[in-house]
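Student: Predicted model and sequence follow; I will ask about them next.
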Amino acid sequence: METSEHRSLCHQLAEDLSWLEGHCRRQAGLEEHVGRLRLAAALVRNCVGPFLEGEPPRPLHIAVVGGAGSGKSTITNFLVGSNVAEANPQAGFTRHPVAYAQNNGTLHWPVQYGFLQPLTRLSNGAPANLDEDVYQIRHVSANSGYNLLQDFVVWDCPDMTTWAATGYVPRLIEVCGLADVVIYVASDERYNDEVPTQFLHFLMAAGKPVVVCLTKARETEAEALRQHFEKEVLAKLPGRQAAVLIIPFLKPEELADPVKHAARYRVPLLNQIAVLGNSPATARQRTVRAAVNHLAAGTDSFLESARADLIALDQYRSLANACQVEFEQRYFREYLTSEKFRRFDEAMVKLIDLLELPGVGKVISSALYVVRTPYRLLKGLVQKALSRPEGPQLPEKPVLEAALSAWLDRLKAESLRRENSHPLWAHVAKGLDDGLNAGAKKKLEETFRGFQMGLADEVERTSRAIYADLEKNPVLLNTLRGGKFALDVAAVATPLVTFGLSPWDLVLVPLALSVTQMLVELFGKQYVESQREQTRRRQYDLARALVAKPLGEWIAQWPLSGGSSFEQLQQVLNRIPQSIRKVQEAVEQVSAAQTGEVRA
């Protein structure tokens, strides 16, 4: 994979994670998901992206984090070796990240598109309490024998306060994504506060190397505090164990010059950093591998952030499917059950006519027709007496339009009832007053045209096949004709043989011929009716396939169309797992190549 492909891949993944973060931020109760997604995007932007584009490992980045008033700026001064960070008794004084780097002009700063993207770099200095989405770099000179800033940039970060903070907490998380080492600072008074502990859990789960500094403790209580912290806090957290250092209350002179007056506390901290960053290339690879492992392991949790959206979408689709079933049943009930399919009546007449003898036999058939005249007259009178006037049948299209209106009305009622439960329902309710309603009716028009064309062919083909198939099979046709003629002959012969020639023959012969005709018509009618019902069922299936199904799919997918946020959500949820797998593969390839170069 080329560098440009790496850049495009990381940019897309970071954008998707950021979009999902913003989507979660607009919903209550998803604050922790917001933080996790912000860190995931920061890992891609600031850690994985530069690595894949070949950025050198030096400098490594140290993020100093902690709760309000814990002493972060003091620890920053310890690391830098100068009293440069603005330690302030006011809790929450630092509102944007401040980076401390050496002032010899050798600092290499990544220039990749998207690096620390949500934050703007200040070109001029500003106080640390500037509450804007910015960061600044302050250059300092080394005043100690060990110059940490040769290999590291030290970040003094805003407070860990609450997941819901939309201001400086995201700035803190952005730098945590960049960090190769995290210094977690907690005072002995508030070392077990819930939110900072959640942040510590959060960072250790992401695979960040953490050094814990417990501040403001009495020296006589230092060891007891360490043991208590390890038991009550660290033992309950996942991942590797963090080193714990105690930095007690410091005197003013120790705060003013930590190099000279607080070396016994500062040196152990520097040693921990030196171990973690002994080889910048190895440390950076460790950071990147931990980042992609966290992304891979957290894929399900990233998607879980959209669980409420997916549940709402499933509920909407289930409702749309239920409405589709009602639409189909209403069409069958109000139209198909009363549809007569008149072509089958015509087919019935043609079938009976086809069974009459052809050629010279027509003379015999005509004679038999005359003999059956009383039967035909009587049958007509009975049918007229028993038949009821048919009610007017509703046309097919108005039935479908009424069924669609009922479908949309039910969607409207349900969406109004549920609109406070999730934004999707408000989106649907609004759409039913605008594009969804009109679009569904337009979709019905489109599908109905195709349905009519297919339906006309189906009815014509089936009704015609009743007699056309028989015409194409002369053997079967002649067999049926012969059978019918044999019945007629038997009907005439039976009275004559039984009673001989008598006046009763004038009654018995027409009666017997009427019975044979009635039997033939009965069997023919049963066959035609079975074909009529099959056609009714096929028309129902055709309506489901060509009208109801496309219409149902269109309505079910409507929230995920037209550039809506739910369409974007679906696209993002589909892309994120694929992008994470590709990033993981790319990191493995680049790491293997770098390892090979080092060995060579």
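Tutor: Okay, I see it. Residues are numbered from 1 along each chain as shown.

Student: From now on I want contacts and neighbour counts done on CA atoms only, so please keep to that.
Tutor: Will do.

Student: is it fair to say E221 lies in a helix?
Tutor: Yes. E221: assigned to a helix according to DSSP: H, G, I helix; E, B strand; the rest coil.

Student: separation between it and P258?
Tutor: Per Cα to Cα, to the nearest Å, E221 is found 22 Å from P258.

Student: Does L203 fall in a helix, a strand, or a coil region?
Tutor: Applying three-state DSSP: L203 is helix.

Student: and what of the one 5 residues further on?
Tutor: When the structure is split into helix, strand and coil by three-state DSSP, K208 lands in coil.

Student: Is it in contact with T287, as I believe?
Tutor: Yes. With contact defined as Cα atoms under 8 Å, K208 counts as touching T287 (7.1 Å).

Student: any common contacting residues for those two?
Tutor: Here K208 and T287 have D180 as joint contacts, going by Cα atoms under 8 Å, 6 or more residues apart in numbering.

Student: So for E221 and P258, which sits in the more crowded spot?
Tutor: The residue with more neighbours, out of E221 and P258, is P258; 26 against 12, by other Cα atoms under 10 Å.

Student: pull the longest helix from this protein.
Tutor: Using DSSP state H to define each element, the chain has its longest helix at helix 505-543.

Student: the inter-axis angle of whichever helix or strand comes after that helix versus helix 505-543?
Tutor: Next along the chain after helix 505-543, taking DSSP states H and E as the criterion, comes helix 549-557. Calculated by axes from the mean of the first three to the mean of the last three Cα atoms, to 10 degrees, helix 549-557 forms an angle of 30 degrees with helix 505-543.

Student: what residues does helix 549-557 touch?
Tutor: Here helix 549-557 has contacts from 316-317, 320-321, 324, 436, 440, 443-444, 447, using Cα under 8 Å, 6+ apart.

Student: what would those look like in JSON lines with neighbour count, distance to V233 and secondary structure?
Tutor: Converted to JSON lines, the contacts of helix 549-557 look like this (neighbours: other Cα atoms under 10 Å; distance: Cα to Cα, whole Å; DSSP: H, G, I helix; E, B strand; the rest coil):
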{"residue": "Y316", "neighbour count": "22", "distance to V233": "43", "secondary structure": "helix"}
{"residue": "R317", "neighbour count": "19", "distance to V233": "45", "secondary structure": "helix"}
{"residue": "A320", "neighbour count": "23", "distance to V233": "49", "secondary structure": "helix"}
{"residue": "N321", "neighbour count": "18", "distance to V233": "50", "secondary structure": "helix"}
{"residue": "Q324", "neighbour count": "23", "distance to V233": "55", "secondary structure": "helix"}
{"residue": "L436", "neighbour count": "19", "distance to V233": "53", "secondary structure": "helix"}
{"residue": "A440", "neighbour count": "20", "distance to V233": "57", "secondary structure": "helix"}
{"residue": "K443", "neighbour count": "16", "distance to V233": "60", "secondary structure": "helix"}
{"residue": "L444", "neighbour count": "20", "distance to V233": "62", "secondary structure": "helix"}
{"residue": "T447", "neighbour count": "18", "distance to V233": "64", "secondary structure": "helix"}
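
Student: this is the comparison structure:
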Amino acid sequence: MSDTITTSDIAAPQDAAALLHRFLRRLRDRRAAQSASRPQQPADANDEQRALTLADAAMSDCLGDDDWLRRPRQVAVVGPTQTGKSSVVNWMLGAPVAEVSPLAGFTIHPQGFARGGDIDAPWTDRLFPGRRRTPRAELSRDDLVAYSLEWVAGDGCDPDAAFQVVWDTPDFDSLAATSYGDAVLESIALADVIVLVLSKEKYSDLSVWRLLRLIEPLARPLVVCVNKLTPDSAQPVLRSVRERLSEFGGEYRGAPVVALSYLERASEYPPSAAELRRVVREQMEAVDRGARAPGACRLIRAHWDAWVAPIEAETAAQHAWRDVCAEAIRAALEAYERDFLNHPQRFDTFRRAVVELSQLLEPPRTAAVLGSVRWLA
């Protein structure tokens, strides 16, 4: 791939999307390199980098062939640290397939659990561009560009679940998430339904609502799951979550909220797990994959000005520098002509210096003759 994108790259109207995707990817990589050289970035700069990553993943999901239209339905379970995302995955599938740990940041790779479809079909090759599919048992903290996708044993699974692949994802709010947070955004980009898992400790975190603002333009169906609720905390927490959702537009304003009670043992199932599965099924029935491209366009429009502002500023600075250089050269030439070429006294001195310099540079036998000729001229 060349380093320059030109209009000749557009062979047909449908190539415009691919061209835009190439531009966004290069812009994302450039900003990532700049961020690496300046680790202390303002929050809005980090948000725009995340938006670029999400837009890149969303466009990757729509471009190319139509395999993505034929793949099984996808559910991405996302949330901050220690909200119980892996437990929610198990409750949704009706089987203890996702490994649960009390340690923060335990899950650092996207881990898919399939209930339907051929997990070796071509659609699996495009799930996470740039990541390697790896058996779940071989996922390593030393290899963050990997994901897993495995079958779920059918005996203990919920037979009525409409979804076919559920993704357990890393957190997005810990300090370590800066190294694997892109996996969360890529999981959201491929999802048909997003299940946001909160808890009574994490429901008001700023990172949660910043993420929702970021993904809102995609308009993917959303289910909010508030986990680990105690009897005395349920009503105020749920009320606060619904009030925050009311600040959003579109479908997120009335997104369904499911309450899950606190459990002493991870192996237990909350009474409302069945309600969670029912709500996700309802959201899945309303999925329209034809709306993915418009959603990606809304995301790009929402952030376009912020993305291209540094490029426009750099271009303006380059033009201003060229203007300064051109003016300096013009002024220097004007002064040279005025003070030397057109000056009645200094011009003779200048001509003599030129003749003497020529004599030093030319063959000895011809220097004197050439000098007299130049002087007469």
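Tutor: That came through, no problem. For clarity, every value in this text was computed on a predicted model and none was experimentally measured.

Student: Show me which positions of the longest helix of the first structure end up buried.
Tutor: Using 16 or more other Cα atoms under 10 Å as the test for burial, helix 505-543 of the first structure gives 505, 508-517, 521, 524-525, 528, 531-532, 535-536, 539-540, 542-543.

Student: same thing with stretch 319-329 of the first structure?
Tutor: 319-321, 323-329.

Student: again with stretch 146-158 of the second structure
Tutor: Across stretch 146-158 of the second structure, burial judged by 16+ other Cα under 10 Å covers 146-152, 157-158.

Student: hmm, back to that, counting contacts, what elements does the longest helix of the first structure pack onto?
Tutor: Packed against helix 505-543 of the first structure by the contact rule (3 or more Cα pairs under 8 Å, 6 or more residues apart in numbering; DSSP states H and E) you find helix 307-334, helix 342-354, helix 361-371, helix 373-386, helix 435-471, helix 474-499.

Student: In the second structure, which residues correspond to the shortest one?
Tutor: This points to helix 361-371 of the first structure. Alignment of helix 361-371 of the first structure against the second structure: no match, by TM-score structural alignment.

Student: okay, the helices and strands packed on helix 505-543 of the first structure in a markdown table with distance to P577 of the first structure next?
Tutor: Output for these, formatted as a markdown table (distance: least, Cα to Cα, whole Å):
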| stretch | distance to P577 of the first structure |
| --- | --- |
| helix 307-334 | 15 |
| helix 342-354 | 57 |
| helix 361-371 | 79 |
| helix 373-386 | 70 |
| helix 435-471 | 31 |
| helix 474-499 | 65 |
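
Student: Of those helices, give the one that comes closest to R240 of the first structure.
Tutor: Between R240 of the first structure and those, the tightest spacing by Cα to Cα is seen for helix 307-334, at 29.9 Å.

Student: If you compare the directions of the closest one and helix 505-543, what angle comes out?
Tutor: 160 degrees.

Student: Can you list the residue ranges for strands in the stretch 1-150 of the second structure?
Tutor: For the stretch 1-150 of the second structure, the strands defined by DSSP state E, counting those that start in this stretch occupy 74-78, 111-114, 132-133, 146-151.

Student: how about those, which one is nearest A11 of the second structure?
Tutor: strand 132-133 (31.5 Å).

Student: neighbouring contacts of the closest one?
Tutor: The contact list for strand 132-133 of the second structure, computed with Cα under 8 Å, 6+ apart, reads 145-149.

Student: can you rerun that using 6 Å?
Tutor: 146-148 (Cα atoms under 6 Å, 6 or more residues apart in numbering).

Student: Could you tell me where that strand falls in the first structure?
Tutor: Under TM-score structural alignment, strand 132-133 of the second structure corresponds to residues 120-121 of the first structure.

Student: and that stretch, how far from the chain's centre?
Tutor: Relative to its chain's centre, stretch 120-121 of the first structure lies at 34 Å (Cα atoms, centre = their mean, to the nearest Å).

Student: what does stretch 524-537 of the first structure give?
Tutor: In terms of Cα atoms, centre = their mean, the centre of stretch 524-537 of the first structure is set 46 Å apart from its chain centre.

Student: counterpart of it in the second structure, which residues?
Tutor: Counting by TM-score structural alignment, stretch 524-537 of the first structure has no counterpart in the second structure.

Student: same thing with stretch 186-203 of the first structure?
Tutor: Stretch 186-203 of the first structure covers residues 198-215 of the second structure once aligned (TM-score structural alignment).

Student: any residues touching the matching stretch, and which ones?
Tutor: Applying Cα under 6 Å, 6+ apart, the set of residues contacting stretch 198-215 of the second structure from outside is 83, 226-228.

Student: The same query, at a cut-off of 8 Å, please.
Tutor: For stretch 198-215 of the second structure, contacts defined as Cα under 8 Å, 6+ apart pick out 47, 51, 79-80, 83-84, 172-173, 224-229, 233, 237, 241, 248, 299.

Student: In helices only, show me these.
Tutor: If you go by DSSP H, those have 47, 51, 237, 241, 299 in helices.

Student: what does the first one align to in the first structure?
Tutor: It stands for D47 of the second structure. Match for D47 of the second structure (TM-score structural alignment): E32.

Student: Could you pull up the residues touching the residue nearest to Q117 of the first structure when sequence neighbours are not counted?
Tutor: Nearest-residue entry for Q117 of the first structure: R45, 7.7 Å, with adjacent residues in sequence omitted and distances by Cα to Cα, 6 or more residues apart in numbering. R45 of the first structure makes contact with 10-11, 14, 114-117, according to Cα under 8 Å, 6+ apart.

Student: nearest to W155 of the first structure, of these?
Tutor: Distance to W155 of the first structure across these (Cα to Cα) is lowest for L116, with 13.1 Å.

Student: What's the local residue count around that closest one?
Tutor: A count of nearby residues for L116 of the first structure, using other Cα under 10 Å, gives 23.
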